[in-house]
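S.K.: Sequence first, then the predicted structure, then my questions.
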Amino acid sequence: MATRRSVLGDAHVDRAEAAKTPFDEPFQTFITEGAWGSVWSRPHFTKRERSIVTLALLAGMGNFDEVAMHVRATANTGATRDDLIEAMLHVAVYCGVPKANHAIKIIKQTYAEMDGAA
């Protein structure tokens, strides 16, 4: 939970925890333990590197629902806008231009919101 909070921020995790129901509690436990407690807590990659990889994978697989959340998390992980455009170029080459294009649209919109311009 500490890693999840350090990446996503207390506000996001508090909202997720408050919205948890008996139905999705096993899933919330699974992602907290598996993704955050196991994978994101490993020492080899930095949180910045994990952010870049995560966003590239989300975009490359077309899992766009979590892109904005992970873009907002870059404020905590240190991944930069330059890092993300480089990652999206890789997505375009290896996974397809339409996927990268859609992810870039979400990334731009999220940065505009973060900058207070949206």
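M.R.: That came through, no problem.
S.K.: Please make it C-alpha for all contacts and neighbour counts, starting now.
M.R.: Noted.
S.K.: now the top helix by length along the chain, how far from the centre of its chain.
M.R.: Longest helix in the chain by number of residues (criterion: DSSP state H): helix 97-114. On the basis of CA atoms, centre = their mean, to the nearest Å, helix 97-114 sits 13 Å off its chain's mean C-alpha point.
S.K.: Name the residues of that helix that are buried.
M.R.: By neighbour count, with 16 or more other CA atoms under 10 Å as the criterion, the buried positions of helix 97-114 are 97, 99, 100, 101, 103, 104, 106, 107, 110, 111.
S.K.: isn't the first one right next to residue 91, touching?
M.R.: Yes: counting by CA atoms under 8 Å, residue 97 sits close enough to residue 91 to count as a contact (7.4 Å).
S.K.: second one coming, line it up with the first:
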Amino acid sequence: MTDTSQTPAPQSAAQRLVGDIAPKLAELTDDVLFGDVWERQALAKRDRSLVTISALITSGAFEQLRSHLPIGRTNGLGREELVETIIHLAFYAGWPKAMSAIEVAREVFSAEPSREK
């Protein structure tokens, strides 16, 4: 007898976060934002991460920053570069946003497996 059951495909982060209440938003996030925009060749993913992280800090979107810092690390941004970005943004986005961002970075970095500081 053949087992016809299939293991469901793993859910994306967007599906896990908002798929239950806003499936279309999850779909657009997966297909357009990460499937199209992030795959464009004019900017390297490392650079896209730096731009995205800077925009999130500037807009005060710290919950999303929590998700994008690990993406930035995966895309080649070092801790020192990220901390320096936050310091730099203190003068452009405001001290309170930089202080909040550095706390998020501390939490994210402390949860990382041991690797480059």
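M.R.: Looks like it came in fine. Because the structure is predicted, anything quoted here is derived from the model rather than measured.
S.K.: tell me the contacts of the most centrally placed residue in the first structure?
M.R.: By CA atoms, centre = their mean, the first structure has its centre lying nearest to residue 70, at 2.2 Å. Going by CA atoms under 8 Å, 6 or more residues apart in numbering, residue 70 of the first structure touches 8, 51, 54, 55.
S.K.: Which of these fall within helices?
M.R.: Those of the contacts of residue 70 of the first structure lying in helices (DSSP H): 8, 51, 54, 55.
S.K.: do you know how far residue 71 of the second structure is from residue 23 of the second structure?
M.R.: 22 Å (CA to CA, to the nearest Å).
S.K.: An error on my part: the question was meant for residue 39 of the second structure.
M.R.: Residue 39 of the second structure is 22 Å from residue 23 of the second structure, by CA to CA.
S.K.: same thing with residue 108 of the second structure?
M.R.: The value you get for residue 108 of the second structure to residue 23 of the second structure, if CA to CA is used, is 27 Å.
S.K.: Now do the helices in the first structure.
M.R.: Going by DSSP H, the first structure shows helices at 2-8, 10-19, 25-31, 47-61, 67-77, 81-95, 97-114.
S.K.: Would you convert those into a markdown table that also reports distance to residue 37 of the first structure?
M.R.: Conversion of the helices of the first structure to a markdown table gives the following (distance: least, CA to CA, whole Å):
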| stretch | distance to residue 37 of the first structure |
| --- | --- |
| helix 2-8 | 7 |
| helix 10-19 | 14 |
| helix 25-31 | 8 |
| helix 47-61 | 13 |
| helix 67-77 | 16 |
| helix 81-95 | 24 |
| helix 97-114 | 26 |
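S.K.: Excluding chain neighbours, what is closest to the equivalent of residue 31 of the first structure over in the second structure?
M.R.: Counting by TM-score structural alignment, residue 31 of the first structure lines up with residue 29 in the second structure. In space, and not counting its chain neighbours, residue 29 of the second structure is closest to residue 14: 6.5 Å by CA to CA, 6 or more residues apart in numbering.
S.K.: residue contacts, that neighbour?
M.R.: Contacts of residue 14 of the second structure by CA under 8 Å, 6+ apart are 25, 26, 27, 29, 30.
S.K.: so how far is residue 17 of the second structure from the fourth one?
M.R.: I take that to be residue 29 of the second structure. In terms of CA to CA, residue 29 of the second structure sits 11 Å off from residue 17 of the second structure.
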